[in-house]
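Visitor: dropping the sequence and predicted coords here.
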Amino acid sequence: MINPLQTPLLYRVLTSLVAPVLPLWLRRRAKVGKEDGSRLQERYGRTDHMRPPGELIWLHGASVGETQMLRPLIDRLLEKPDRHILVTSGTTTSADLLDKQLPDRAIHQYLPVDTPRATARFVAYWFPTLAIFAESELWPNLIWTTERANVPLALVNARMSNASLHGWSRRKRMARSVIGAFNLILPADSKTAKGLSQLLDRSVPEIGSLKLDAPALAYSQDDHDGLRRWIGDRPAWLAASTHEAEENVILDLFQAVRAEKPDSVLIWLPRHPERGEALTKRTGGAQRSKGETPRPDQSVYVMDTMGEMGLALSLVDVCVLGGSFAPELMGHNPLEAARAGVPVITGPHLSSFADLFDAMAAAEAVIIVEPDALADAVLQGLDGQLSDQARTASDFAEQQSGVLDITVTRLEELIARRYMDPDDWGDTPS
């Protein structure tokens, strides 16, 4: 079987051939809520928005996690008053959240499908001053079209798994055509930096993760006060960013904790909000997305809403961080809880943030346990026995700064280079 990612020419030919059937595919997705039916034209590179005059910086993130990571970067780039921002993503959840969050002079659009015609239409219309892609969201036609338009390309917070790096290494011609098109690559971890250096045959130094340099999460004080009245003096713990594959682990944990502390309450914030209804039925709790306020006799509140991790963390004594209790999972960022001063307990499957968790474990700033040891760890947190760990984690989080400043500086340098004669550019930055 021929892999369409084997060569650039084959990829372009195949994506051109499938283009006529994409409208049917997108309409089917819209029927099941995976696309916004009222905005399908954006998936073909068309829009009703006028392009603002002057500098337009385009940032792309795949979904909620990536676009939320870009928020502080967007704010910094908008410090120049005459500059505008275009943010693209591919999911309805990220679009809904960004539509509520984006500041003035920032626009959200859905990413065009990766066909030669749709990407050419998109780039020609928006013609950005700089294109910034986040993490590992790489669409070949879109990248090549942007490169041909002489728009500088940056890959920020670059993160790739071992499997992804291995896959690209088997297709070096394609990798060098796609990843090599970036004028600036800023890896988030040493594994990605080393892998990309070998792949591109040039030095790509690690600078660290933008997720480590994020501010403490904000929340509504009114919402906090209302839920605080429900909790009262009861001990409270959080199951955060959990996946369906580990829900039984959390349910068993809930029963074990209740057996020791019958008055304890659980706030459950699933990674994917669509799991909220099932979790509410299984626990007998209240469901936030339906506007329900938990009754005094309820011990579970399912916060199946986006962008409310800060609120959840403000209410609890300890956080169990999901995405880590099943072999197919790879962990989530623990620094949000650490910055909130909440003890962090997580599982053993942490490959996406291996460097970070290794450093935190060495500093005794996180507790990593197997599922059978979870209950004891949570009970220690509810008894106040993890306060030293919480302080250490908070201090550790405060030390993870500077990545955002470095990223902004390098991006501004790349913008400035655009206005220079290419013959004066010198070496391509990495």
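Guide: Yep, that arrived.

Visitor: please make it C-alpha for all contacts and neighbour counts, starting now.
Guide: Fine.

Visitor: quick check, central residue of this protein?
Guide: The chain has residue 65 as the residue nearest its centroid, 1.8 Å off, counting by C-alpha atoms, centre = their mean.

Visitor: can you tell me the element that residue falls in?
Guide: Residue 65 belongs to helix 64-77 when assigned by DSSP states H and E.

Visitor: what packs against that helix?
Guide: helix 92-101, helix 403-418 (3 or more C-alpha pairs under 8 Å, 6 or more residues apart in numbering; DSSP states H and E).

Visitor: just put those helices in CSV and tack on distance to residue 328.
Guide: Below are the helices and strands packed on helix 64-77 laid out as CSV (distance: least, C-alpha to C-alpha, whole Å):
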stretch, distance to residue 328
helix 92-101, 23
helix 403-418, 29
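
Visitor: now distance to residue 363 and mean neighbour count too, for these, in a markdown table please.
Guide: Formatted as a markdown table, the helices and strands packed on helix 64-77 follow (distance: least, C-alpha to C-alpha, whole Å; neighbours: other C-alpha atoms under 10 Å):
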| stretch | distance to residue 363 | mean neighbour count |
| --- | --- | --- |
| helix 92-101 | 34 | 16 |
| helix 403-418 | 20 | 16 |
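
Visitor: looking at the ones you listed, which is closest to residue 288?
Guide: Comparing the helices and strands packed on helix 64-77 by their distance to residue 288 (C-alpha to C-alpha), the top pick is helix 92-101, with 15.9 Å.

Visitor: now the angle from the closest one to helix 64-77?
Guide: Interaxial angle of helix 92-101 relative to helix 64-77 (axes from the mean of the first three to the mean of the last three C-alpha atoms, to 10 degrees): 30 degrees.

Visitor: what about the strands in the stretch 251-400 of the chain?
Guide: With DSSP state E, counting those that start in this stretch applied, the stretch 251-400 of the chain shows strands at 265-270, 286-287, 300-302, 318-321, 344-346, 367-368, listed in chain order.

Visitor: use this one as the comparison:
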Amino acid sequence: MKKQIDKGDKTIWIHAASLGEYEQGLPLLEELKKKYTKNKIVLSFFSPSGYEVKKDKTPADVVIYLPMDTIANAKQFVALIKPELAIFIKYEIWPSYLRELKKCKVPALLASAIFSRKQIFFKPYGGFMRKSLKNISHFFVQDDNSKDLLNTIGFKNCTISGDTRFDRVFQILKNDNELVFMATFKGEHRCMIAGSTWPEDETIIVDYINQINENVKFVIAPHHIKSSHIEKLVDSINKKTIRYSKMKEATLDDVEVLIIDSIGLLTKIYNYADIAYVGGGFSTGLHNTLEPAVFGIPVIIGPKYDGFKEAEDLVELNGIISISNKNEFRRQLDALWSDNTYSKNTGKINADYIQKKQGATKEVMSHIVKLL
């Protein structure tokens, strides 16, 4: 940090726990970079899943790991970067850092925050963490419930701004999402894309692939791409299957299943889906449903989606379909393949939902302009 930040530098500090929070805060980071050209943007991570992926691929000027939350670390860190503003994304409450920022009269914002009654702030024994919240200058929350909960413990410095992730995923539509190999692979066929899958998801998907007789193509992009797992997955499929790392575009026409054993392609691959399946809902936790939903297609997930607000909303609206077993998976896919109107209407629910949720970045930026 000493090598990258000079004494005269003005900085804005953004902290994201991991890759998901980074993607959530990226619209803010980009806007800050455009508007405050004389400031260095310091981006900190806690998890390697964010730092290792984005340390060389971000608009931020300085990318670092955030040291552990001790009084000594907080003092040294804040003294080094001398931020004019600090922004924490979603859940990040670091008591020592927040206390030091307040002591140094640096505004600290919590952006795209979401609160639930289960959190320690709202428990009788949560006094220490409630005290930490007093060092946050302003809360930008995703929904009414979060604002109401903060109000119950005395915090009125709160704005319902929505979630900056919706601004992020909506930008996807403006990008160049063309992939030559996907256009060749899909051709005139219908195609289902299964993204961020775990073994529990893949068991259900492969069972369907092995039994279906219709002329449909499939893409599976596993969450883990270890060679041993990919080979086992390929061996379990009884249709012509190829790995992305071994494909030759000239041979893709008659391939029925494509396994993506590489990272960084999934967002663009969803552009070619007629139906998407998003993994994690049978195991560790649901992955990003907004990336396929923004393309206006039906999305299928497993049964565990509590706490994922956009999934909860879209299941209720019937844009995302939750299934609990292979029979339900088959039944829902067959219905979507056979009824084009049903499929289009389901996808439109998803696209409309994301369209209506735009604007969180603009809301937060309008507040920042008053501070800097």
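Guide: Right, received. Where do you want to start? Fair warning: this is a prediction, and the values are worked out from it, not measured in the lab.

Visitor: for the two chains, what TM-score is obtained?
Guide: After superposition, the two chains reach a TM-score (TM-score structural alignment, normalised by the length of the second structure) of 0.84; 358 aligned residues with a C-alpha RMSD of 2.9 Å.

Visitor: of all the helices and strands packed on helix 64-77 of the first structure, which one is nearest residue 155 of the first structure?
Guide: Taking C-alpha to C-alpha, helix 403-418 is the member of those nearest to residue 155 of the first structure, at 10.0 Å.

Visitor: now check residue 281 of the first structure against the second structure: what is it aligned to?
Guide: Per TM-score structural alignment, the equivalent position to residue 281 of the first structure in the second structure is residue 232.

Visitor: and residue 344 of the first structure, by the same measure?
Guide: When the second structure is aligned by TM-score structural alignment, residue 344 of the first structure is paired with residue 299.

Visitor: neighbours around its match, how many?
Guide: By other C-alpha atoms under 10 Å, the residues close to residue 299 of the second structure number 30.

Visitor: you'd agree it is up against residue 279?
Guide: No - contact between residue 299 of the second structure and residue 279 fails when scored by C-alpha atoms under 8 Å: they sit 10.6 Å apart.

Visitor: now residue 379 of the first structure. Nearest residue, chain neighbours left out?
Guide: Excluding its sequence neighbours, the residue lying closest to residue 379 of the first structure (C-alpha to C-alpha, 6 or more residues apart in numbering) is residue 257, at 6.8 Å.

Visitor: ok, that neighbour to residue 294 of the first structure distance?
Guide: Going from residue 257 of the first structure to residue 294 of the first structure by C-alpha to C-alpha, to the nearest Å gives 19 Å.

Visitor: if we can go back for a sec, contacts for the helix holding residue 65 of the first structure, please.
Guide: Contact with helix 64-77 of the first structure is made by 59-61, 83, 85, 89, 91, 93-94, 97-98, 103, 134-135, 210-211, 214, 404, 408, as judged by C-alpha atoms under 8 Å, 6 or more residues apart in numbering.

Visitor: please redo it, this time with the cut-off set to 6 Å
Guide: Defining contact as C-alpha atoms under 6 Å, 6 or more residues apart in numbering, one finds that helix 64-77 of the first structure is touched by 61, 94, 211.

Visitor: just give me the neighbour total for the last one.
Guide: Read that as residue 211 of the first structure. Residue 211 of the first structure: 23 neighbours (other C-alpha under 10 Å).

Visitor: let me see the contact set for it.
Guide: By C-alpha under 6 Å, 6+ apart, the contact list for residue 211 of the first structure reads residue 69.

Visitor: swap the cut-off to 10 Å and go again
Guide: By C-alpha atoms under 10 Å, 6 or more residues apart in numbering, residue 211 of the first structure lies in contact with 65-66, 68-70, 72, 157, 188, 333-336, 400-401, 403-404.

Visitor: that one maps to what in the second structure?
Guide: With TM-score structural alignment as the criterion, residue 211 of the first structure lines up with residue 165 in the second structure.

Visitor: ok, now residue 71 of the first structure?
Guide: For residue 71 of the first structure, the aligned position in the second structure is residue 26, judged by TM-score structural alignment.

Visitor: separation between that match and residue 254 of the second structure?
Guide: Counting by C-alpha to C-alpha, the gap from residue 26 of the second structure to residue 254 of the second structure is 39 Å.

Visitor: out of these two, which sits in the more crowded spot?
Guide: Ranked by neighbour count (other C-alpha under 10 Å), residue 26 of the second structure and residue 254 place residue 26 first, with 23 against 13.

Visitor: burial measure for residue 232 of the second structure, as a count.
Guide: Quick note: residue 232 of the second structure (other C-alpha under 10 Å) scores 10 neighbours.

Visitor: go on, residue 202 of the first structure?
Guide: For residue 202 of the first structure, the neighbour count with other C-alpha under 10 Å is 12.

Visitor: again, but for residue 310 of the second structure
Guide: Using other C-alpha under 10 Å, residue 310 of the second structure has 20 neighbouring residues.

Visitor: and it, how far from residue 59 of the second structure?
Guide: Taking C-alpha to C-alpha, one finds residue 310 of the second structure at 27 Å from residue 59 of the second structure.

Visitor: which residue lines up with residue 50 of the first structure in the second structure?
Guide: Using TM-score structural alignment, residue 50 of the first structure lines up with residue 5 in the second structure.

Visitor: swap that for residue 138 of the first structure, please
Guide: Correspondence of residue 138 of the first structure to the second structure, assessed by TM-score structural alignment: residue 93.

Visitor: its match touches residue 129, doesn't it?
Guide: Yes - assessed by C-alpha atoms under 10 Å, residue 93 of the second structure is found in contact with residue 129 at 8.2 Å.

Visitor: residues touching residue 258 of the first structure, list them.
Guide: 252, 264, 265, 266, 299, 375, 379.

Visitor: which residue of the second structure sits opposite it in the alignment?
Guide: That one, residue 258 of the first structure, aligns with residue 210 by TM-score structural alignment.

Visitor: cool, residue 189 of the first structure as well?
Guide: Using TM-score structural alignment, residue 189 of the first structure pairs with residue 143 in the second structure.

Visitor: quick one: which of residue 257 and residue 294 of the first structure has more around it?
Guide: Comparing residue 257 of the first structure with residue 294 by other C-alpha under 10 Å, the one with more neighbours is residue 257, at 22 against 18.
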